[in-house]
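Visitor: structure, please.
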Amino acid sequence: MSISERLQIFISHTGLNLKEFSIKSAIPYRTIQGYLADERDPGPESLTKLSAQMDMNIDWLLTSEGNMFRSSSSPTLTPDETALLEAYRAADEAGRAALLITAKAMARKP
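Guide: Model (predicted):
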C-alpha cells in the first residue's frame, strides 16, 4: 500500500472532508491533493504537521508499521473495517440504513 493510499485511509478515519482536513492539519489543500494523487510524498514539514496536528503515527504512514495514531487510545482499523466504513460514508441515507440492518443481522449469533 502506498503513502497516498494510507493517507486516504487516515483522512477517511478522521471523518473530515479534504478541506476540513487541510485546515486542521495546517497543510494547504492543493498540497494534500498532490499527496492523494501520488504526485509527491509529504516532506519533513508536512510530516511534522501530520504528527503534531492530527496525531498521525508517521512510521505507519511511511511504512505501514505500527498503529495509525500516535496515541494508544485510537484503535487502528483493519483494511476490511476501513472498506466497510468508507462504503457506509459513501452511501445515501437509505444505503446507510440498509448497511446497518444487514450488519446487525449478520452479527447475531444463532
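
Visitor: CA only for contacts and neighbour counts going forward, please
Guide: Noted.

Visitor: please go through this structure and pick out the longest helix.
Guide: helix 93-107 (DSSP state H).

Visitor: would you mind listing the buried residues in that one?
Guide: L99 (16 or more other CA atoms under 10 Å).

Visitor: count of neighbours near E45?
Guide: Number of residues near E45 (other CA atoms under 10 Å) recorded here: 9.

Visitor: who touches it in this structure?
Guide: Contacts of E45 were listed using CA atoms under 8 Å, 6 or more residues apart in numbering, and none were found.

Visitor: sticking with it, tell me its helix or strand.
Guide: Using DSSP states H and E, E45 sits in helix 44-54.

Visitor: could you also give me the structure for this next sequence, so I can compare it with the first?
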Amino acid sequence: MSISNRLREVIEYKGLNIKAFAELLNVPYRTLQNYLLNERDPSAEVLIKISDVLKVDLNWLMCGKGEMFCQSLEHRLTNKEKDLINHYRKMSNDTQIVFDITFKNLTEK
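Guide: Next comes the predicted model:
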C-alpha cells in the first residue's frame, strides 16, 4: 500500500473530504489531490504536519508499519507507573531533585 492509499484511509477514517483535509493541513487542494492520485509524494514537512495535526503515526504513514494513529504515552503506562508520575508531580522542586539523584544512583548499580 502506498502513502497515497494510507492518506485516503486517514481521510476516510476521520470522515473528511479532500477539501476539509486540505484546509485542516493548510495545504492547497490541488497539492493534496496530487498526493492522493500518487502523482506526487508529500514532502517531509507535510508528512510531519499530518502526524502532528491528526496524530497519525509517521512510521505507519510512510511504511505501513504499526498502528494508524499514535498511542499517547498515557495509554501505554501501567497504573503503577501513572501513580509514580502523579506522586512525582506533587513533590516540591527540591524533593524532585533529591528523588532524581537517588533514582539515578539506584539504577546505575
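
Visitor: TM-score for these two?
Guide: For this chain pair, the superposition-based TM-score is 0.62 by TM-score structural alignment, normalised by the length of the second structure; 72 aligned residues with a CA RMSD of 1.1 Å.

Visitor: next structured bit after the helix holding E45 of the first structure?
Guide: helix 58-63.

Visitor: now that next one on the second structure. Mean distance?
Guide: Taking mean CA distance after the TM-score superposition for the first structure, the mean distance separating helix 58-63 of the first structure from the aligned residues in the second structure is 0.8 Å.

Visitor: check the offset of that helix from the chain's centre.
Guide: Centroid displacement of helix 58-63 of the first structure relative to its chain, using CA atoms, centre = their mean, to the nearest Å, is 13 Å.

Visitor: repeat that for stretch 94-110 of the first structure.
Guide: 23 Å.

Visitor: got the contact list for that stretch?
Guide: Under CA under 8 Å, 6+ apart, the answer for stretch 94-110 of the first structure is 88-89.

Visitor: now with 6 Å?
Guide: Y88 (CA atoms under 6 Å, 6 or more residues apart in numbering).

Visitor: coming back round to it: may I see the buried residues of the helix holding E45 of the first structure?
Guide: Neighbour-count burial for helix 44-54 of the first structure [16+ other CA under 10 Å]: 46-51, 54.

Visitor: that one aligns to what range in the second structure?
Guide: Counting by TM-score structural alignment, helix 44-54 of the first structure pairs with residues 44-54 of the second structure.

Visitor: ok, L36 of the second structure - contacts?
Guide: Per CA under 6 Å, 6+ apart, neighbours of L36 of the second structure: S4.

Visitor: what ranges does the second structure have for its helices?
Guide: For the second structure, the helices defined by DSSP H occupy 3-14, 18-25, 29-36, 44-54, 58-63, 73-76, 79-90, 93-108.
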